[in-house]
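**Student:** Compute the structure for the input listed below.
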Amino acid sequence: MSGGERLSELIVEADGGSRGNPGPAGYGAVVLDPVSGEALAEAAEFIGVATNNVAEYKGLLAGLRAARELAPDASVRVRMDSKLVVEQMSGRWRIKHPDMKPLAAEAARIYPPGQVTYEWIPRERNKHADRLANEAMDAGRAGRQWQPSASRAALDAGAARVVGDATAGAAKARAALAHATAPPVGGPVTGPGTGPSGTGALSGPAASSAPTAPGGATAPAGPVAPAGSAVSAAPAAPAGAEPAPATAEPVPAAGASPATPPVGWAAPADLGAPATFVLLRHGETALTPQKRFSGSGGTDPELSPAGLHQARAVAAALAARGTVQEIVSSPLLRCRQTAATVAESLGLDVRVDDGLRETDFGAWEGLTFAEVRERYPDDLDAWLASPKAAPTGGGESFAAVARRVAATRDRLTERHAGRTLLLVTHVTPIKTLVRLALGAPPEALFRMELSAASVSAVAYYRDGNASVRLLNDTSHLR
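**Tutor:** Reported below is the predicted structural model:
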């Protein structure tokens, strides 16, 4: 792009993440030349404790402001992997959450109506903004501002490529970068552009106990202060790169993991945004209040009227939280019905994963615990004593279920790092995920209560650690 050329179109890619959802959060945004794909400006900021959706909206705001500084008259195409933000800003979905309404209104005011269009892209195509968001969260965790990793020469070269009135903004941005400091978390952020809103310095042309049958019905981090932000016109840095002040402790690259990761209080800071599983047990069926074994080897019952009511209640609660980004369901009807009800409320699609199906209880399907005890006493005793014992008639052992569920967990966490997934599934898969996250023995399955339409949550970090955030929450059913 020549020095005198004016841009008639810009592409903004933005993303946000939260390590806990809500938890320590940050955003990233990049402005691209639509022809060359060149990165014209980058923005990133650690914003303290927030949800994924709030962080995504903050990223959108930063990207639009950066684009406006570059070319206020250009048409802007926003590309994000947040279907929620894209559909809401396009006017196709209603904005219900009170935290998102003012952010959406602010974004709509940056450019005149009709000058900005929105496009959903898969997460794999939004890696640049995703990397920036993670860099910002890593910087905030270390107590400093995010800064671009390019050299000053590259920064100056990038600024020289900015056209029109944005040239003056580049000069001011370089001055701001020269005076910016790296304060500890919670300390003051100095330098031009810093204010009570938490927007920090600029560095480029843009602103910015009795056993319970597992198949039956019975059977949250303190706030972190913002550490500032920065915007750069320099080319994008390699993934995971982050310069540190000479006095700062080195921060491991995202994705790195120790040979034997410690857990609990001995664990180091996490190495990237976690994949968070919100675990929803399906609503009641006719078998649930009777406490009958209901797995994947018998009939496939539908939700009862009470179960449908429960599904609607949990859907409303999840919509109010505004944190779920994707929905994955067991293939069994009761889960698919529950998932569909939630999906309608959230405006999301449902993907079915066979790994989330309930245990096959063999000849015990449809029976109560007392009936199994009367008909198959030896088999039941063996089943209660060993996770390797299977129910009568070719059922599935808890050990087999654990292998299946663990494989599903690994596949989903690898594919959805940094995302919040709603898994609509059953008693045994949810208890298994919790047990594995806690490192508890198999008999722990008989010591957890899990009600119909209850919500639990586990976060999985890239260093191998897991954190159980919630278990058997039924507050939405009251």
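**Student:** hey, let's count contacts and neighbours off CA atoms from now on
**Tutor:** OK.
**Student:** Residue 47 belongs to a strand?
**Tutor:** Yes - counting by DSSP: H, G, I helix; E, B strand; the rest coil, residue 47 is part of a strand.
**Student:** Now do it against residue 28, distance only.
**Tutor:** Distance of residue 47 to residue 28, given as C-alpha to C-alpha, to the nearest Å: 11 Å.
**Student:** And those two? Which one has more around it.
**Tutor:** A count of neighbours by other C-alpha atoms under 10 Å puts residue 28 above the other of residue 47 and residue 28, at 33 against 26.
**Student:** Please enumerate the helices of this protein.
**Tutor:** Using DSSP state H, the helices found in the chain span residues 52-70, 83-89, 101-110, 127-141, 152-160, 166-179, 305-321, 333-346, 369-375, 377-385, 398-415, 427-438.
**Student:** Can you pull out the residues in contact with the second one?
**Tutor:** Helix 83-89 is touched from outside by 53, 56-57, 80, 93-95, 104, 108, 118-120, 325, 347-348, with contacts defined as C-alpha atoms under 8 Å, 6 or more residues apart in numbering.
**Student:** How far off centre is it?
**Tutor:** 16 Å (C-alpha atoms, centre = their mean, to the nearest Å).
**Student:** Test my guess that residue 350 contacts residue 330.
**Tutor:** No - at 10.1 Å, residue 350 does not count as touching residue 330 under the criterion of C-alpha atoms under 8 Å.
**Student:** let's see this one next to it:
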Amino acid sequence: MARKLTVTADGGSRGNPGPAAFGAVVYENGKTLEEVAETIGVASNNVAEYRGLIAGLTAAHEIDATAEIEVRMDSKLVVEQMSGRWQIKHPDMKKLAFQARDIHPRELITFTWIPREENSHADRILNDVLDGAPSSAREPIQQNFLMERLISGEEPTTIYLIRHGETILTPARKFSGSGPLNPELTDIGISQAEAVAKEIVKLKPDLLFSSPLRRTQETAARISASTKLEIITQDIWIEQSFGKWDGMSVAEVSAEFPAEYKHWLAGTSYIPPEGESYDEVTARALEGIDQVATENPGKKIVVVTHNGIIKTAVAAIIGARPESIFHIDISPCSITTISVWPSDNLMALRGCNERGHLRG
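**Tutor:** All right, here's what the predicted structure looks like:
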């Protein structure tokens, strides 16, 4: 009977890209068999996570080349890509994924996404090695890469993230996700969409993407009319799923689901009943940004999407803690601007929640 091993792995970058490390742990029946942690110089979070996966699989394979291995990671991106459900667009990620796939027989490996708190062992040892070098012996580690990029002459891809206009659920702050309710724009929402369309046409964008939900499609239609761009609809830009909470007010959710609501307020990994966690939305938002930036280098891209997508992307781009999204709110038909440099996908926030065009 084949041995059953569990690998947990994580990667972290302080700066994204910045000083990075990975950690991986191999277990059997709950007992730790091996720990692996190493600094890898300057790298992105995604690269560090893949390096952790490679280290964990390598360690498990060396223990038993015929074992069944369950890989458990809190990186939705890596789990979905390695499971074959998400495409791998970035060439560096492809190389690392191919390397990981060649370590152990693929039919013996399964991948499972876990909340961040269940991956604390791997997270702890990677942070230990990042903190481990004596400060007196440490050379200064570059963290500011943007300054060099701004004077390099390399043309970034510019992405304008537009939240849709107001719906009937917006003023009361009701949960409005990707569920079947799918509200349309109100008269105020239509006016907001027309105002942002007038602003966007001044930017002379090259492409227009949108979530498939009605409120984003109606907003994108106004932008399409002003820019003469065809709407490219992609599911990856859809709003977070709130599951059973969709359409409910905060008071209703806290009364009907008191325990679940407390967990949801306490962190980004909690999944509402039949819904989606903020961590999952973050991974999806970054996957969408990576995809459009890689496929359209140097272009100006408009994406009509949602509050959840935009605020999780902003937090990830500036390297803030995941919980920082609880201090970010994106207004209807505001503009959030990011730049992505094609050479290594360095991302920078250029503007957030701009709404001057709505004050006229």
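**Student:** Give me the aligned partner of residue 276 of structure 2 over in structure 1.
**Tutor:** Residue pairing (TM-score structural alignment): residue 276 of structure 2 is matched to residue 396 of structure 1.
**Student:** mind listing what its match touches?
**Tutor:** Neighbour list for residue 396 of structure 1: 359, 360, 361, 362, 390 [criterion: C-alpha under 8 Å, 6+ apart].
**Student:** Let me know the closest of those residues to residue 280 of structure 1.
**Tutor:** residue 359 (16.3 Å; C-alpha to C-alpha).
**Student:** gap between that closest one and residue 330 of structure 1?
**Tutor:** Per C-alpha to C-alpha, residue 359 of structure 1 is found 11 Å from residue 330 of structure 1.
**Student:** These two - which one has more neighbours?
**Tutor:** residue 359 (26 against 23).
**Student:** Tell me which of the helices of structure 1 lies nearest to residue 229 of structure 1.
**Tutor:** helix 127-141 (7.7 Å).
**Student:** In structure 2, which residues correspond to that closest one?
**Tutor:** Under TM-score structural alignment, there's no match for helix 127-141 of structure 1.
**Student:** Then stretch 343-353 of structure 1?
**Tutor:** Mapping stretch 343-353 of structure 1 onto structure 2 (TM-score structural alignment) gives residues 224-234.
**Student:** can you give me how far that stretch is from the chain middle?
**Tutor:** That offset, for stretch 224-234 of structure 2, works out to 24 Å (C-alpha atoms, centre = their mean).
**Student:** Run through who's touching that stretch.
**Tutor:** Defining contact as C-alpha under 8 Å, 6+ apart, one finds that stretch 224-234 of structure 2 is touched by 197-198, 200-201, 204-212, 220-221, 223.
**Student:** Show me which of those are buried.
**Tutor:** The neighbour count (16 or more other C-alpha atoms under 10 Å) marks 197-198, 200, 205, 207-212, 220-221, 223 as buried among the contacts of stretch 224-234 of structure 2.
**Student:** Residue 416 of structure 1 versus the closest residue in space to residue 340 of structure 1 that isn't next to it in sequence, what's the distance?
**Tutor:** Excluding the flanking residues, the one nearest residue 340 of structure 1 by C-alpha to C-alpha, 6 or more residues apart in numbering is residue 350, at 6.9 Å. As judged by C-alpha to C-alpha, residue 350 of structure 1 and residue 416 of structure 1 stand 15 Å apart.
**Student:** can you pull out the strands in the stretch 101-250 of structure 2?
**Tutor:** 109-113, 157-163, 207-210, 231-233 (DSSP state E, counting those that start in this stretch).
**Student:** residues of the first one that come out buried?
**Tutor:** Buried positions in strand 109-113 of structure 2, judged by neighbour count with 16+ other C-alpha under 10 Å: 109, 111, 112, 113.
**Student:** residue range for that strand in structure 1?
**Tutor:** By TM-score structural alignment, strand 109-113 of structure 2 lines up with nothing in structure 1.
**Student:** ok, now the third one?
**Tutor:** Equivalent residues of strand 207-210 of structure 2 are located at 326-329 in structure 1, counting by TM-score structural alignment.
**Student:** The matching stretch against structure 2, how far on average?
**Tutor:** Stretch 326-329 of structure 1, aligned to structure 2 and superposed, deviates on average by 0.4 Å (mean C-alpha distance after the TM-score superposition for structure 1).
**Student:** From the chain's centroid, how far away is that stretch?
**Tutor:** The answer for stretch 326-329 of structure 1 is 13 Å, by C-alpha atoms, centre = their mean.
**Student:** now do stretch 469-478 of structure 1
**Tutor:** 20 Å.
**Student:** now swap in stretch 215-227 of structure 2 and tell me
**Tutor:** The mean C-alpha position of stretch 215-227 of structure 2 is separated from the chain mean by 25 Å, C-alpha atoms, centre = their mean.
**Student:** repeat for stretch 154-163 of structure 1
**Tutor:** 34 Å.
**Student:** I'd say residue 426 of structure 1 and residue 354 touch.
**Tutor:** No - Residue 426 of structure 1 is not in contact with residue 354 according to C-alpha under 8 Å; the separation is 11.9 Å.
**Student:** Looking at the two, which is more packed in?
**Tutor:** When neighbours are counted by other C-alpha under 10 Å, residue 426 comes out ahead of the other of residue 426 of structure 1 and residue 354, with 31 against 14.
**Student:** Could you find the counterpart of that one in structure 2?
**Tutor:** Match for residue 426 of structure 1 (TM-score structural alignment): residue 306.
**Student:** what's the spacing between that match and residue 230 of structure 2?
**Tutor:** 20 Å.
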